[in-house]
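Peer 1: turn this into a model:
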Amino acid sequence: MEKWISELLVDQQKVSERQVRILEAAIESFSEKGYASTSTSEIAKRAGVAEGTIFRHYKTKKDLLLAIVGPTMSKVVAPFMAKNFVDEILKDEYYSAEQFIRAIAANRYEFVKKNTPMIKIFLQEIAFHDDIRENFKPVFQELIYKRIAPIMAHFRECGEIRNLPDATIIRLVSSTLISFFITRFIVIPEHPWDDEKELEDTIQFIMRGLRNETADQKD
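Peer 2: Below is the predicted model of the structure:
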């Protein structure tokens, strides 16, 4: 998992091999048992370090959680959960709303599949930590309304999608995708999923809700 941790911490200062092991152990433990039920001694044992080593890097268990959730905030924030995601998606030109949403769905599917333990921690803890929740708000504004909303507005103004507010369009798309990802990777991952079909059905469900039927009738 070390490569995964390094990618998660790409925007932070270089971390030592011991820190990587500590973060790896914390992610596994928090994901399995939850933050409240995990002790630093358990994390230390799992990481193969003394408990005091954890506190040399992180003053409290909460600081350790924030070291994981902090990058999560900047890389995985809803509804599409990733800082670099916006750059990856916006590097291409899209000729239809469906093409754009399809690119979002495929990109986020791969990300959630790869980073399920970290996302599980984020979802578990955001409800119980005011500071995490408060930090969520400005990142949401920066990532969504300044970068994604104009694209959705373009397709709406072209008459391709229904005349709904930008916030409503984003909420409908993101909540549907997130619901699928949570069910697929966190709630019942053991289900015999046909991922390709499920993803396609999800995209078509979104498009049926967004499509401008008046424009279709004119055509």
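
Peer 1: only C-alpha atoms for contact and neighbour calcs from this point on.
Peer 2: Will do.

Peer 1: so how far is residue 99 from residue 5?
Peer 2: Distance of residue 5 to residue 99, computed by CA to CA, to the nearest Å: 31 Å.

Peer 1: over to residue 22?
Peer 2: Residue 22 is 41 Å from residue 99, by CA to CA.

Peer 1: which strand or helix spans residue 151?
Peer 2: Here residue 151, judged by DSSP states H and E, is contained in helix 149-157.

Peer 1: what's the following helix or strand after that helix?
Peer 2: The helix or strand immediately downstream of helix 149-157 is helix 166-182, counting by DSSP H and E.

Peer 1: and for comparison, fold this next one:
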Amino acid sequence: MSDQEWIKELINDTEDTVISEKQQKILAAAIDTFSEKGFAASSTSEIAKKAGVAEGTIFRHYKTKKELLLAIVTPTMAKFAAPFFIKTFAKEVFEKEYEHYEDFLRMIAKNRLEFVKKHFSVLKIFIQEIAFHDELREPYQKLFNEHVYGKFKKIIEHFQEKGEIIDLPPETIIRMSASSIIGYILPRFILFPNQEWDDDKEIEHIVEFVMYGLSGKR
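Peer 2: Down below sits the predicted model:
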């Protein structure tokens, strides 16, 4: 799927929002530019040139470059990431029964990896800019707290009761588990994207690394 097709699917997937073909081109060009150069180093003139429109056309639709950024990432969170978390991630991952915590951890790692592979362009912008814009960070925090945190905590407590993982605060185990997965995804896609990666093998290494620490075995 091309950027323009993906943008059209993402933003027009509501009854009350319709964007023009020019807007689709602007958003696709902005995604490409922001992803490649970062928000601060990108110019609206460069985006306009890539989109094949006059720079003034951008400002007729988006008052500032910041508004253009939010037009890309905010709908991604509200209209795409939120349904994904609720329907795919929260339900299909967190509402399954797992025999062991490592099975659950493996499922999360595979699920997140496939998600990043499919939607890397916008996610790269989100990763680059989340530290600098509260408007990007706050919806994500709300989304995680409402649809993921409680289910994640319940699974951890279940395996703690079984004696499978050590008695650390669930918040700590969530951070340990998530940071291990993110610690693979960031180098995989951001730092060394051209390196050959064996995702299945790396996921097993992540699971082994986390479980060795959480099992309490010495």
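
Peer 1: wait, doesn't residue 139 of the first structure sit right on residue 76?
Peer 2: No - applying CA atoms under 8 Å, one finds residue 139 of the first structure not in contact with residue 76, separated by 10.1 Å.

Peer 1: show me which of these two is the more surrounded one.
Peer 2: Just comparing residue 139 of the first structure and residue 76: by other CA atoms under 10 Å the higher neighbour count belongs to residue 76, 24 against 18.

Peer 1: grab the nearest non-local neighbour of the more buried one.
Peer 2: In space, and not counting its chain neighbours, residue 76 of the first structure is closest to residue 82: 3.9 Å by CA to CA, 6 or more residues apart in numbering.

Peer 1: isn't that neighbour up against residue 74?
Peer 2: Yes - using CA under 8 Å, residue 82 of the first structure is in contact with residue 74, at 6.5 Å.

Peer 1: and residue 22 and residue 99 of the first structure? which has more neighbours close in?
Peer 2: residue 22 (25 against 13).

Peer 1: what's the counterpart of that one in the second structure?
Peer 2: Aligned by TM-score structural alignment, residue 22 of the first structure pairs with residue 26 of the second structure.

Peer 1: with residue 115 of the first structure instead?
Peer 2: Matched to the second structure by TM-score structural alignment, residue 115 of the first structure sits across from residue 119.

Peer 1: I figured residue 133 of the first structure was touching residue 127, is that so?
Peer 2: Yes - if you go by CA under 8 Å, residue 133 of the first structure and residue 127 touch, sitting 7.3 Å apart.

Peer 1: hang on, the earlier thing: state the distance from the match of residue 115 of the first structure to residue 214 of the second structure.
Peer 2: Separation of residue 119 of the second structure from residue 214 of the second structure (CA to CA): 31 Å.

Peer 1: equivalent analysis for residue 22 of the second structure, please.
Peer 2: Relative to residue 214 of the second structure, residue 22 of the second structure is positioned 52 Å away (CA to CA).
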